[in-house]
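*Asks:* Sequence and predicted structure, then a few things I'm wondering about:
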Amino acid sequence: MKRLVALIAFAFATTAHAGLFDDNVARQQISDLQQDNAKQNTRLNQLEASNKQMLGLLGQIESLKQDIANLRGQIEVLQFNQDQAGKQQKDLFTDLDTRVRNIEQAKQQQKADAQQANQQSLDSAIALSKSGKHKDAVAALKQFVTANPGDPNVPTAQYWMGNSYTALKDYKNARFAYAEIVNKAPDHALAPDALFGLAVCANAQGNKKEARGFLLQLIEKYPQSEKAETAKKALVSVN
């Protein structure tokens, strides 16, 4: 009986110890699970924070992309405006250049027309002198010289004016016309002829010494001219 009681008591004690052991294991497992859960929560929080940062970066990237797109659009607009301004400026310069060239061409044409008209006027006046219409020739030649003081043909007009005055025996005005060539256009092709004309007028006025001086001046100054040979022969008659 006592032995039976002892066995029963041992069994209860063993069972109690086993229960206590199982509780400790369970508590440890719960503690481990709680720690794992805490770690998982921490990691989850870290991932969520990382995701938030990533989303923030993605948002910034998208915002930057939009800003870049806007800037690109502004650049394209500015480039277009610049191209248009450059084209307008080029068109303006082209138009101005065309206008200037047209004006220059018109001026040249007007100048050519004026020169042609002047030449025709001079030719007509010279024709009058050659045909013996000396009064008309003098009037026409005077008009030419007055209207065209800077024309290169003025010495030619002066010569033929002197020629007509000489024919009219108006030696004073003839000498003035010839002297204009000798003094103002000594390199003109008709300068030797003008000097000879002065000699003719001086001789006609009875001033042989002055006439001789003009002839000698002609020979000395224009020795290669045709009039120089004529002057040499004329010297005989004014001695």
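*Replies:* Arrived safely, thanks for sending. Numbering: from 1, shown residues only.
*Asks:* use CA for all of it now, contacts and neighbours both
*Replies:* Noted.
*Asks:* Which helix runs longest in the protein?
*Replies:* Secondary structure assigned by DSSP state H gives helix 2-130 as the longest helix of the chain.
*Asks:* packing partners for that helix?
*Replies:* helix 134-147, helix 154-167 (3 or more Cα pairs under 8 Å, 6 or more residues apart in numbering; DSSP states H and E).
*Asks:* what sits against Q158?
*Replies:* Shown in contact with Q158 (Cα atoms under 8 Å, 6 or more residues apart in numbering): 141, 145, 177-178, 180-181.
*Asks:* Mark which of these are buried, thanks.
*Replies:* Buried subset of the contacts of Q158 (neighbour count, 16 or more other Cα atoms under 10 Å): 141, 145, 177-178, 180-181.
*Asks:* Quick check: which of the helices and strands packed on helix 2-130 is buried the most?
*Replies:* Most buried of the helices and strands packed on helix 2-130, by mean neighbour count (mean count of other Cα atoms under 10 Å): helix 154-167, with a mean of 24.
*Asks:* And that one, how far out from the chain middle?
*Replies:* With Cα atoms, centre = their mean, to the nearest Å as the basis, helix 154-167 stands 48 Å off its chain's centre.
*Asks:* relative to helix 2-130, how tilted is that helix?
*Replies:* Orientation of helix 154-167 against helix 2-130 (axes from the mean of the first three to the mean of the last three Cα atoms, to 10 degrees) gives an angle of 10 degrees.
*Asks:* The structure to be compared is supplied as follows:
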Amino acid sequence: TPPAAAAPATRLPAGTPKERYDFAFRLLAQADYPAAETAFKEFLAAHGSDPLAGNAQYWLGETYYVRQQFEPAAAAFLQGYQGYPKGPKASDSLLKLGMTLTAMKKTAEACAAYGQLAKEFPSAPANVKEALVRERAKANCR
């Protein structure tokens, strides 16, 4: 399908979903968080069912988290976990949701997210498991 002519504000170049994802990720890597936010949103709007969509959703959350925009970060991480529960970033999304909720002083909700992470992803990557232990302690989860 041809691109919509009425979208001059677009940040994503034409290309394959992978090329477009890589473009958005480069903006993130350059710490251009507002541009990366826009690019990941556009990627998700255009390629929401692509295998990279779960990763894009996670990195969208990161663009908010690093700017301490915790409400949209929490929403993005929750969407990443719920929308892509089998995706490679599902456990990371749940971890970051807990960290965001902790930053928002929503400790009970954060501890619930950490509990869900431990229950649902017993074979999560080592870095996620280590962060889970650290973050649970930081939030004083029981």
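*Replies:* Done, it's in. It should be emphasised that the depicted structure is a prediction, and the values quoted were computed from it without experimental measurement.
*Asks:* Reformat the contacts of Q158 of structure 1 into TSV and put distance to H134 of structure 1 next to each item.
*Replies:* Putting the contacts of Q158 of structure 1 into TSV (distance: Cα to Cα, whole Å) gives the following:
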residue	distance to H134 of structure 1
L141	10
V145	16
A177	14
Y178	16
E180	19
I181	19
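*Asks:* Closest one to Q60 of structure 1 out of those residues, please.
*Replies:* Of all the contacts of Q158 of structure 1, V145 has the smallest distance to Q60 of structure 1: 89.3 Å, by Cα to Cα.
*Asks:* Please pull up the equivalent of that closest one in structure 2.
*Replies:* Using TM-score structural alignment as the criterion, V145 of structure 1 maps onto L44 of structure 2.
*Asks:* Next: C201 of structure 1.
*Replies:* Alignment note: C201 of structure 1 maps to T100 in structure 2; criterion TM-score structural alignment.
*Asks:* is it true that V138 of structure 1 touches M161?
*Replies:* Yes: the pair V138 of structure 1 / M161 is scored as a contact, 5.5 Å apart, by Cα atoms under 8 Å.
*Asks:* surely A110 of structure 2 meets L94?
*Replies:* No: using Cα under 8 Å, A110 of structure 2 is not in contact with L94; the gap is 9.5 Å.
*Asks:* contacting residues around the counterpart of E120 of structure 2 in structure 1?
*Replies:* Following TM-score structural alignment, the counterpart assigned to E120 of structure 2 within structure 1 is K221. Listed by Cα under 8 Å, 6+ apart, K221 of structure 1 has no contact partners.
*Asks:* what's the closest of the buried ones among the contacts of Q158 of structure 1 to S31 of structure 1?
*Replies:* V145 (131.7 Å).
*Asks:* Skipping adjacent residues, who's closest to the closest one in space?
*Replies:* V154 (5.8 Å; Cα to Cα, 6 or more residues apart in numbering).
*Asks:* How about the contacts made by the one you found?
*Replies:* Listed by Cα under 8 Å, 6+ apart, the contact set of V154 of structure 1 reads 144-145, 148.
*Asks:* For L28 of structure 2, see how far away the alignment partner in structure 2 of it is.
*Replies:* Here V154 of structure 1 is matched to A53 in structure 2, going by TM-score structural alignment. Separation of A53 of structure 2 from L28 of structure 2 (Cα to Cα, to the nearest Å): 15 Å.
*Asks:* Could you do P72 of structure 2 as well?
*Replies:* 17 Å.
*Asks:* Tell me the secondary structure at A75 of structure 2.
*Replies:* Under the three-state scheme (DSSP: H, G, I helix; E, B strand; the rest coil), A75 of structure 2 adopts helix.
*Asks:* Not counting its neighbours along the chain, what's nearest K89 of structure 2?
*Replies:* Nearest to K89 of structure 2 is N55, by Cα to Cα, 6+ apart, at 5.7 Å.
*Asks:* Would you check how far apart the residue most central in space within structure 2 and N140 of structure 2 are?
*Replies:* Centrality entry for structure 2: nearest residue to the mean C-alpha point is Y58, 1.6 Å, by Cα atoms, centre = their mean. Distance of Y58 of structure 2 to N140 of structure 2, computed by Cα to Cα: 25 Å.
*Asks:* And E109 of structure 2, by the same measure?
*Replies:* Going from E109 of structure 2 to N140 of structure 2 by Cα to Cα gives 12 Å.
*Asks:* Between those two, point out the one with more neighbours.
*Replies:* E109 (14 against 11; other Cα atoms under 10 Å).
*Asks:* which residue lines up with the more buried one in structure 1?
*Replies:* Alignment note (TM-score structural alignment): E109 of structure 2 maps to E210 of structure 1.
*Asks:* Okay, and the residue lying closest to its match once chain neighbours are set aside sits in which element?
*Replies:* The shortest distance from E210 of structure 1 to any non-neighbouring residue, by Cα to Cα, 6+ apart, is to A202 (6.2 Å). Using DSSP states H and E, A202 of structure 1 sits within helix 191-204.
*Asks:* Identify the residues contacting that helix?
*Replies:* With Cα under 8 Å, 6+ apart as the test, helix 191-204 of structure 1 has contacts from 159, 162-163, 166, 171, 174-175, 178-179, 181-182, 185, 208, 210-215, 217-218, 222, 225, 227-228, 231, 238.
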